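Student: dropping a prediction and its sequence here:
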Amino acid sequence: MQTKIKIGIIGSAGYTGGELIRLLLNHPNVEIAFALSRNHANKPVYDIHTDLFGETNLQFTNDYSNAIEVLFLCLPHKESKIWIENNAISNTIKIIDLGNDFRLDGNFSQGEFIYGLSEINEEIIKKANYVANPGCFATAIQLALLPLAKEKLLNKVYTTGITGATGAGQQLQPTSHFSWRTNNISAYKTLNHQHVPEICKTLENLNKEKVQLEFVPWRGDFTRGIFTSSTLETYLSLESIYAIYETFYKDNHFVFVSRNTIDLKQVVNTNKCLIHIEKQGEQIVVHSIIDNLIKGASGQAVQNMNLMMGWNPKLGLKLKASAF
């Protein structure tokens, strides 16, 4: 019988922290030792994540303990490095950071953070002690373009993408108010999104040439999910492109290439990414869809933990989409 390992979560009251708790409560090989929250210590977890009422009696704490095997950091961007520097973490603990602190520069006093995109780094992640989880838009866009990068077919890419309200985090702000968000779509961080550098770094490592990515993200009037569409020129036929994608992802656990049109509902509440390709003349459009909180954050983090622990990558991630 598998002995359960102990898990710690820092920043467990936000959307990614809550999603991580939900996943780990149903993971057969782990036990949550603590869920740390500075603002909600000693409150039941279900006071904040109300859907967990009846699922767990776990309470938030403000006390960190080294009596764990894996630590998840679900802190706001630029806070993970500060937290690590201010706390004595045992060098026997594996760390998975869901923020952006170590995605571009993985240097850490106790080792190096590996970029946690398993679709290209699976073997390295298996040996890693520290993993930097990719961003949500970065995950969707990279998965859409990795096969073309491997074939050295990328040059200039125009991408649009829309994300749900949970992509803005749990802290209330003007653009996440219901009265502003509902029945509304808006562009933001046009051509200046923070995920572009990590996307280009990954793609250029495969493509061996500079990739010019022009990305326009949109805010959507729905709760969760990401839909991206990337346009570029190619001389290849649609059939040849599909062959490249189907070969690249043929043994993948969570990425699937669809010859039919795809809808966001197919992936919400799952760790899947679906990809569909269209072509007109010399232009192709690669569509990709993920759940921003699962494949784009907490589910991908659990997938990386599974790899780091030598488990089946799908463990604890057999999830069904809410199709209706």
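Tutor: Ah, there it is. All values reported here derive from a predicted model rather than from experimental measurement.
Student: going by C-alpha atoms from here, please, whenever you check contacts or count neighbours.
Tutor: Fine.
Student: do I have it right that Ile294 meets Val267?
Tutor: No: using C-alpha atoms under 8 Å as the test, Ile294 is too far from Val267 to be in contact (9.5 Å).
Student: count the neighbours of Lys189 for me.
Tutor: Neighbour count for Lys189, taken as other C-alpha atoms under 10 Å: 11.
Student: ah, wrong one, I meant Phe324
Tutor: Per other C-alpha under 10 Å, the neighbour tally for Phe324 reads 5.
Student: next one for the comparison:
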Amino acid sequence: MIEVTIVGGSGYTGGELIRLLQKHPKIEIKDITSRKYDKTPVNKVHPHIQGSDLVFKDIIAEKIDSDVIFTATPHGASMNIVPDLLETGAKVIDLSGDYRFRDISVYEKWYGIEHSGKIDAVYGLPEIYREDIKKAKIVANPGCFPTGAILANLPLSKNKLVKNIIIDSKTGVSGGGITPNQVFHYPNCADNVIPYKIISHRHSPEIQQELGEYSNVKVSFTPHLVPVIRGIITTSHSFLKDLSNNIINTKEDIENIREDIITLYKNQYKNEKFVKILDDDIPNLSSVRGSNFVHIGGFEIDENGRLVVISAIDNLVKGASGQAIQNMNLMCGFDEEIGIDSYGMRP
């Protein structure tokens, strides 16, 4: 049995880690830390975790004794404790943005924080870095927007089919975290769609970093807040290079190209448990809610050569805690899907 500690377990991602890990057959949750809620029963903060004897504890990093440590701490806070956690000999999975960038200067530019030091972490997207994750001591769990966006566009970049990708993502309000604020106040976000950080969202360079590993593709990203609790729908627009010479003349031409694109995606993800390619269906949030699955579909091409690809994920599961457990499974030599293989909740 592997002992696990969750550092900073009072937020939504902490709650999801507890919910999922409680049913993991090879895991025992040893400690959940919180300064604010020290000595508070977990169910007083996460009311869905009933019947558990777990209690929040205020434990300093160097005193934590577990095999695996999840750091569900804010950006800028993880870097102050991760070095000490690694010194304990534990494997660390960081859910903040502190270790996602290979270039610290990119992190400092987009997050506005001076980084405390360089630690090489593996970017925790199993569909790309599975073998590296298996050997890693520290994994940087991807952001929620990047997870859906990267997986929706990876085959296009790997095969150098596009020069530019425009990504439009719509997220549920849980993506803003558990702390209330004016933007997420119910009267402001209900019956509304709110674009925000239109060209300056900090997940933009993360998407660019990963897709740019395969080609010179340029990524533009804009997020929107929509009045749902969970989920991210990502709509990606790109113009296929081979279609720039107006070779689309008939509906048959378009359908043949579409079938080739779908085949490309199926080949890319044929061995991926959690990525489902939808031939003729449009992904929707209710199909992935509560699950670690990614649904990718759409694959429509208009007469101008614009390809539209759509992905759907649960931002708190595949976009955060579920993917963190997927990474833990790989790091510990478990079957990758243990504890996170449930289908989505519909309706």
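Tutor: Nice, thanks for sending it over. It should be emphasised that the depicted structure is a prediction, and the values quoted were computed from it without experimental measurement.
Student: quick one: stretch 300-317 of the first structure aligns where in the second structure?
Tutor: Mapping stretch 300-317 of the first structure onto the second structure (TM-score structural alignment) gives residues 323-340.
Student: which residues are in contact with the matching stretch?
Tutor: The contact list for stretch 323-340 of the second structure (C-alpha atoms under 8 Å, 6 or more residues apart in numbering) reads 17, 20-21, 23-25, 68, 70, 91, 93, 95, 124-126, 130, 133-137, 139, 141, 273, 291-292, 317, 322.
Student: and those, which are buried?
Tutor: The neighbour count (16 or more other C-alpha atoms under 10 Å) marks 17, 20-21, 68, 70, 91, 93, 95, 124-126, 130, 133-134, 136-137, 139, 141, 291-292, 317, 322 as buried among those.
Student: for stretch 212-224 of the first structure, buried residues please.
Tutor: Result for stretch 212-224 of the first structure [16+ other C-alpha under 10 Å]: buried residues Leu213, Glu214, Phe215, Val216, Pro217, Trp218, Arg219, Gly220, Asp221, Phe222, Arg224.
Student: in strands only, show me these.
Tutor: Leu213, Glu214, Phe215, Val216, Pro217, Trp218, Arg219 (DSSP state E).
Student: in TSV: the residues you listed, plus distance to Ala88 of the first structure.
Tutor: As requested, those are arranged in TSV below (distance: C-alpha to C-alpha, whole Å):
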residue	distance to Ala88 of the first structure
Leu213	40
Glu214	41
Phe215	39
Val216	40
Pro217	38
Trp218	40
Arg219	39
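Student: what does Lys36 of the second structure correspond to in the first structure?
Tutor: Matched by TM-score structural alignment, Lys36 of the second structure corresponds to Asn39 in the first structure.
Student: who are the contact partners of that match?
Tutor: By C-alpha under 8 Å, 6+ apart, the contact list for Asn39 of the first structure is empty.
Student: show me what contacts the counterpart of Val68 of the second structure in the first structure?
Tutor: Taking TM-score structural alignment, Val68 of the second structure has Val70 as its aligned residue in the first structure. Neighbour list for Val70 of the first structure: Ile5, Lys6, Ile7, Gly8, Ile93, Lys94, Ile95, Ile96, Met305 [criterion: C-alpha under 8 Å, 6+ apart].
Student: how about CSV for those, with distance to Val157 of the first structure and secondary structure added?
Tutor: Below are the contacts of Val70 of the first structure laid out as CSV (distance: C-alpha to C-alpha, whole Å; DSSP: H, G, I helix; E, B strand; the rest coil):
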residue, distance to Val157 of the first structure, secondary structure
Ile5, 43, strand
Lys6, 43, strand
Ile7, 40, strand
Gly8, 39, strand
Ile93, 39, coil
Lys94, 36, strand
Ile95, 33, strand
Ile96, 30, strand
Met305, 32, helix
